[in-house]
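Visitor: model this:
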Amino acid sequence: MKIYTKSGDKGTTSLVYGERVGKNDPRVEAYGTCDEANSMIGLGLSHLQEPQREWKVEFEKNVRKVQTVLFHVGAELATPAGKKVGWTLEESDITYLEQAIDRWDKELKPLKQFVLPGGSAAASVFHVARTVVRRAERQAVAIENVNPLVLSYLNRLSDFLFVAARYLNQKMNVAEPILHDEE
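Guide: Purely as a prediction, here's the structure:
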């Protein structure tokens, strides 16, 4: 299979099932942003230079599962309304995010002020991924008849990435940057 097809050279691309749309179509914007978020999550994982510890193995396992579901969300967004999606997004996918958030949050110090994005390189990239997911969510809202589970998943995923960044900073013994108001 060739990597390049030349079919997009004039500014269009195919959705699932072959419907051609402009590369600036809301569906393309949304699934492309999901792909961007997924790439950022992968970059964040690549910054985990910690030795193989139990928490790291479990963290990576959780995040890889989330990356797979995010890929499925992109496929859902790339499928025209009224067509069957190859994968089914389910409530259990959202529950999985919530359970991870709750599990990690139990180990974190309670938030008493705003946390600024940053800390370790890995956590910083997870913060960037969080903002990219927020953009994907805003773009998905603009799609007519979008699966409501897609919106819920993206909303919860940004929370997951925020807590993941905090969790990484704590596990890597890196202080979280906090908001300092001028006096």
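
Visitor: Please count neighbours and contacts with C-alpha atoms only from this point.
Guide: Noted.

Visitor: wait, what's in contact with the residue nearest to residue 107 when sequence neighbours are not counted?
Guide: What sits nearest to residue 107 in space, not counting adjacent residues and going by Cα to Cα, 6 or more residues apart in numbering, is residue 167, at 7.8 Å. Residues in contact with residue 167, defined by Cα atoms under 8 Å, 6 or more residues apart in numbering, are 104-105, 107-108.

Visitor: do residue 93 as well
Guide: Applying Cα under 8 Å, 6+ apart, the residues contacting residue 93 are 69, 153.

Visitor: can you tell me how far the residue nearest to residue 107 sits from residue 62?
Guide: According to Cα to Cα, to the nearest Å, residue 167 and residue 62 sit 13 Å apart.

Visitor: Next, the second sequence, to be compared with the first:
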Amino acid sequence: MVRLTRIYTRTGDKGKTSLGDGARVDKHALRVEAYGTVDEANAVLGLARLHAEAGEHAILARIQNDLFDLGADLCTPPAGDEQPGTRLRVVQSQVDRLEAEIDAANAKLAPLESFILPAGTPLAAHLHHARTVVRRAERLITALAGREPVNPVAVAYVNRLSDLLFVLARAANAGGAADVLWTPGANR
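Guide: Predicted coordinates for the structure are as follows:
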């Protein structure tokens, strides 16, 4: 367990931060940008939870915890000789759980007949916001993976998570009945 006795350390005052393996990098490094964006998504999910009912609240609470796992995974670059279980990494069972939750929630929704706008209930709007932040995190993580080692399961996790948030947003809009549909060219 992490124990924080002091919040400020002054070690980042010159634009550097420490990764989980102790390496010092620029605060604007792609790896830091990736896990910082995961943190941003987590904060948006905290807002969504303010509007969630018990079942949704439990799913979002699990996801928020997973996002801390993902941040820990991303902040510690995989080592070539790393033994399984020596570092906190996102694992396939977390991706599998997201897929099961997507399937369960989507089974209750009417098929899409149009693209939908990120709107509706307060919960749906926050979930759509979180989805877009997760998509940005995914773009950053895949860019990072093109340059440095990244746990491939982390990429799969954020990809599935954005899908789940989309389905949960539709569910929050009266099972999709209150989705706000896009009308192409409506304001020409």
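
Visitor: ok, back up a step: list buried residues within the contacts of residue 167 of the first structure.
Guide: Among the contacts of residue 167 of the first structure, those buried by neighbour count (16 or more other Cα atoms under 10 Å) are 104-105.

Visitor: Tell me the one of the contacts of residue 167 of the first structure nearest residue 118 of the first structure?
Guide: residue 108 (16.0 Å; Cα to Cα).

Visitor: Name the nearest residue to the equivalent of the closest one over in the second structure, sequence neighbours excluded.
Guide: Under the alignment (TM-score structural alignment), residue 108 of the first structure maps onto residue 109 of the second structure. Computed as Cα to Cα, 6+ apart, the closest residue to residue 109 of the second structure that is not its neighbour in sequence is residue 175, at 5.4 Å.

Visitor: Am I right that the residue nearest to residue 107 of the first structure sits in a strand?
Guide: No: counting by DSSP: H, G, I helix; E, B strand; the rest coil, residue 167 of the first structure falls outside a strand, being helix.

Visitor: Now render the contacts of residue 167 of the first structure as TSV, adding distance to residue 86 of the first structure and secondary structure.
Guide: Formatted as TSV, those follow (distance: Cα to Cα, whole Å; DSSP: H, G, I helix; E, B strand; the rest coil):
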residue	distance to residue 86 of the first structure	secondary structure
104	31	helix
105	33	helix
107	37	coil
108	38	coil
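
Visitor: okay if I get the contacts of residue 167 of the first structure as CSV plus distance to residue 81 of the first structure?
Guide: Listed next are those as CSV, based on distance: Cα to Cα, whole Å:
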residue, distance to residue 81 of the first structure
104, 36
105, 37
107, 42
108, 41
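
Visitor: In contact with residue 56 of the second structure, which residues?
Guide: residue 49.

Visitor: Show me where the first structure has its helices.
Guide: All helices of the first structure, identified by DSSP state H, fall at 26-46, 54-77, 91-105, 121-141, 148-171.

Visitor: What residues of stretch 140-160 of the second structure count as buried?
Guide: Here stretch 140-160 of the second structure shows 140-142, 144-145, 150-151, 153-160 as buried, counting by 16+ other Cα under 10 Å.

Visitor: Residue 134 of the first structure: what's it in contact with?
Guide: Residue 134 of the first structure touches 154-155, 158, counting by Cα under 8 Å, 6+ apart.

Visitor: Would you mind measuring from it to residue 159 of the first structure?
Guide: 10 Å.

Visitor: Could you count how many residues lie near residue 13 of the second structure?
Guide: 8 (other Cα atoms under 10 Å).

Visitor: and the gap between the aligned residue in the first structure for it and residue 140 of the first structure?
Guide: Using TM-score structural alignment, the equivalent of residue 13 of the second structure in the first structure is residue 9. Separation of residue 9 of the first structure from residue 140 of the first structure (Cα to Cα) stands at 25 Å.

Visitor: Likewise for residue 104 of the first structure?
Guide: Relative to residue 140 of the first structure, and taking Cα to Cα, residue 104 of the first structure is found at 28 Å.

Visitor: One more: residue 169 of the first structure?
Guide: 30 Å.

Visitor: Repeat that for residue 10 of the first structure.
Guide: Relative to residue 140 of the first structure, and taking Cα to Cα, residue 10 of the first structure is found at 24 Å.

Visitor: What lines up with residue 158 of the first structure in the second structure?
Guide: Using TM-score structural alignment, residue 158 of the first structure pairs with residue 162 in the second structure.

Visitor: coming back round to it: so who does the match of residue 108 of the first structure touch?
Guide: Contacts of residue 109 of the second structure by Cα under 8 Å, 6+ apart are 170-171, 175-176.

Visitor: Name the member of those residues that has the highest neighbour count.
Guide: Most surrounded of the contacts of residue 109 of the second structure: other Cα under 10 Å gives residue 170, at 31 neighbours.

Visitor: And the spatially most central residue of the second structure, how far from residue 13 of the second structure?
Guide: The centre of the second structure sits closest to residue 134, judged by Cα atoms, centre = their mean, with a distance of 4.3 Å. Between residue 134 of the second structure and residue 13 of the second structure the computed distance is 28 Å (Cα to Cα).
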